[in-house]
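Chemist: Everything below, folded, please.
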Amino acid sequence: MDLGLSGKTAIVCASSHGLGRACATALADAGCAIVLNGRHTDALEEAAAALRDRGAAVTGVVTGDVADDGVQRALIDAAGRAPDILINNNAGPPLRDFRQLDADALHAGLDANMVTPIRLVQKVIDGMIERRFGRILCITSGSVKSPAAGLDLSSGARVGLTGFLAGVARQAAHANVTINFLLPGLFATRRLEGVHAFAAKAQGVDVAEAERRARARVPAARFGDPAEFGDACAFLCSAQAGFITGQSLLIDGGAYPGLL
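Modeler: You can find the predicted model right below:
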C-alpha cells in the first residue's frame, strides 16, 4: 500500500534505539525525510547511517534531551519548516515504588512524559493546520490502560498527556491534522530488560524466570517486534488515516483482557 507520505518530513523523537527507531525506519521506507533525535551522538549517527543505507533522506540529526527548548527548536529547524509528521517519544522514568518518588522525581516524570510532548505540539500544529496536513503520534504505554507496579509515574503522566491532547485533536481535525496514541505492551527493547529486572527483584526470582513469566502473560506467546510497531506508526501517519484521530491503539499481543 502506498501510504501517501512521499516527500513528507517527519520529526521522530528518541529515535536512536527501540520503538522510536522502528518508527523512523518505517516512515523512511514510506518515503518520508527523517529528522532523528537522541541523547547520544554515536548511536544517532549509527541510526542515521542505517537509514541512509536503505535509501532514506535524513535531513537532521539532533543530539540532546527533547525536553530542552533549544533541542526542540533545532528539530524544527532541521525539518526546514514545521514538519508534516511529529512522533512524540521519550523514555519513561525509571521503574520505582511510588513511595520512593519525591517531588523532584514527580516533576521530572511529568515534564518528560506530559509537558514536553505538549510543548512540541504547540510549536508545530499551526503549520500543519495551515498546510491542511499533519500527523501527530504520541508513543505512550500499555500501562495507560492496564497500570503496572513500578510504572505509576509513567502511567500517570501519559494518561494526562492523552487527556490533554485528545481535546486538541478535536480542534485540529477539520484541517486534516490528526493526533493519536500508540500504546506498546511488551516489546523486545532495552526498556523491557529493565522491566524484567524490576519484576525479578519484586518477585524474588532471577531475571530469566521473570522474563518467562512475562512472556506467559501474553496470549501471542512472544514479545513484540519493534518493526511491527513501526509499521503501525506509519499507517496512522498515512494519508489513508485522516479519519482516525484522538484514538489510543494498544499493541500488546492480547495481554490486556478488557473490551475497551
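Chemist: make it CA atoms for all contacts and neighbour counts henceforth
Modeler: Noted.
Chemist: Assign the residue nearest to Ala43 when sequence neighbours are not counted to helix, strand or coil.
Modeler: Once flanking residues are discounted, Ala43 sits nearest to Ser16: 5.7 Å by Cα to Cα, 6 or more residues apart in numbering. When classified by DSSP: H, G, I helix; E, B strand; the rest coil, Ser16 comes out as coil.
Chemist: now the other sequence, so there's something to compare against:
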Amino acid sequence: MDLGISGRTAVVCASSQGLGRACAWELAKAGCRVVVNGRDAAALEETAAAIRAGTGAEVIAVAGDIGTAAGQQALIGAVSQVDILVNNNGGPPFRDFREVDRAAMEAGVAANMLTPIELVKLVIDGMISRRFGRIVNITSASVKMPLAGLDLSSGARAGLTGFLAGVARSVAHANVTINFLLPGAFDTRRLRSSVETAATRTGASVEAIRGEREQAIPAKRFGDPAEFGAACAFLCSAHAGYVTGQSLLIDGGAFPGVM
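Modeler: Reported below is the predicted structural model:
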C-alpha cells in the first residue's frame, strides 16, 4: 500500500532502538526523509546506517537531549521543514508511588508531557501553513489501563493526551492530525530487561517469566516492534487525514474492555 508520504520529512524522537526505531524504519520504507534521535551518538549512528542500508532513504542522525531547548532546536532545525513528528521518550522507572518524590514527579512530567508539547509547538504552525501535518505521540497502554508502580508514567502521559486532545480539534481543518499510540508488551530491549530483572528477583528462569507474561496476553505473544511501526506509519499517511485525536491501543487484546 502506497502511504502517499514519499518525499515528506519525518522527525522521530528517541529512535535509536525499540519502538521509536521501528517507527523510523517504517517511515523510511514509505519514502520519507527521516531524522532519528537519541542520546547515545554511537548507537544512533548505527541505527541511522542500518535504516539507510535497509531502505535507501535519507536518514539524518541528531544526537542530544530533547528535554532541553538546545536539544529541541537542534532536532527540529536539522531540516528545513517537518511534515511528520513522532513524539517518543523513555518512561519513569517502575516504583511504588510512595517512593516518588517531587523531583521525580517533575522530571517525569517534563519528559512525558512537557517535552512532547514543546516539540509540537515548534512544528505545528508550519504544518498548518502547508496544509499537511501528522503528529503521533507514543504513550503507553497504562494510559487506558493504569498499572500500580507506573503511576507517574500513566499520569504524565494521560496529561499529554488530555492537553493535545483539544489542540487536535483546533488544527484538523488544516489537514493536520494528532494521534496517540498506546503500546502494550512489545519485544524490545526494555521489556527483555524487565523480564531478566524479574527472573533475578524471583529465582525463576528468564524463559519461565517470559512464558508466563506471554500467556497472560490473549495473543499469547509479545508484539513485534515492526507491527507497531507499521501502525505509526499508517497514522502518518495521506490516508489517515480523517483520523485525529484518537488513542490506538496496540496490546494483543490485553485490555479487557469494549472500547
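Chemist: what's the TM-score here?
Modeler: Here the superposed chains carry a TM-score of 0.96, computed using TM-score structural alignment, normalised by the length of the second structure; 257 aligned residues with a Cα RMSD of 1.4 Å.
Chemist: circling back: count the neighbours of the residue nearest to Ala43 of the first structure for me.
Modeler: Applying other Cα atoms under 10 Å, we find 26 residues neighbouring Ser16 of the first structure.
Chemist: what about Ser6 of the second structure, helix or strand, and which?
Modeler: Counting by DSSP states H and E, no helix or strand carries Ser6 of the second structure.
Chemist: all strands of the stretch 151-259 of the second structure, in order?
Modeler: Secondary structure of the stretch 151-259 of the second structure (DSSP state E, counting those that start in this stretch): strands at 176-183, 247-250.
Chemist: ok, the residue nearest to Ala43 of the first structure - contacts?
Modeler: Counting by Cα atoms under 8 Å, 6 or more residues apart in numbering, Ser16 of the first structure touches Leu36, Asn37, Gly38, Ala43, Leu44, Glu46, Ala47.
Chemist: Relative to Cys23 of the first structure, how far out is it?
Modeler: Going from Ser16 of the first structure to Cys23 of the first structure by Cα to Cα, to the nearest Å gives 10 Å.
Chemist: which ones are touching Ser15 of the first structure?
Modeler: Contact analysis of Ser15 of the first structure by Cα under 8 Å, 6+ apart lists Arg21, Ala22, Cys23, Ala24, Leu36, Asn37, Gly38, Leu44, Ala47.
Chemist: Export those residues to TSV and append columns for neighbour count and distance to Asp104 of the first structure.
Modeler: Listed next are the contacts of Ser15 of the first structure as TSV, based on neighbours: other Cα atoms under 10 Å; distance: Cα to Cα, whole Å:
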residue	neighbour count	distance to Asp104 of the first structure
Arg21	25	29
Ala22	23	31
Cys23	26	31
Ala24	34	32
Leu36	28	29
Asn37	33	25
Gly38	25	23
Leu44	22	29
Ala47	22	32
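Chemist: To what extent is the closest residue to Arg96 of the first structure other than its chain neighbours buried, counted in neighbours?
Modeler: Distances taken as Cα to Cα, 6+ apart put Gly150 closest to Arg96 of the first structure, at 4.6 Å, once the chain neighbours are dropped. A total of 19 residues lie near Gly150 of the first structure under the criterion other Cα under 10 Å.
Chemist: Let me know the secondary structure of Gly150 of the first structure.
Modeler: What three-state DSSP gives for Gly150 of the first structure is coil.
Chemist: just to revisit the earlier point, trace the residue nearest to Ala43 of the first structure over to the second structure, please.
Modeler: Ser16 of the first structure maps onto Ser16 of the second structure when the alignment is built from TM-score structural alignment.
Chemist: re earlier: isn't the residue nearest to Arg96 of the first structure right up against Leu95?
Modeler: Yes - assessed by Cα atoms under 8 Å, Gly150 of the first structure is found in contact with Leu95 at 4.7 Å.
Chemist: Quick check: neighbours shared by those two?
Modeler: Taking Cα under 8 Å, 6+ apart as the contact criterion, the common neighbours of Gly150 of the first structure and Leu95 are Phe198.
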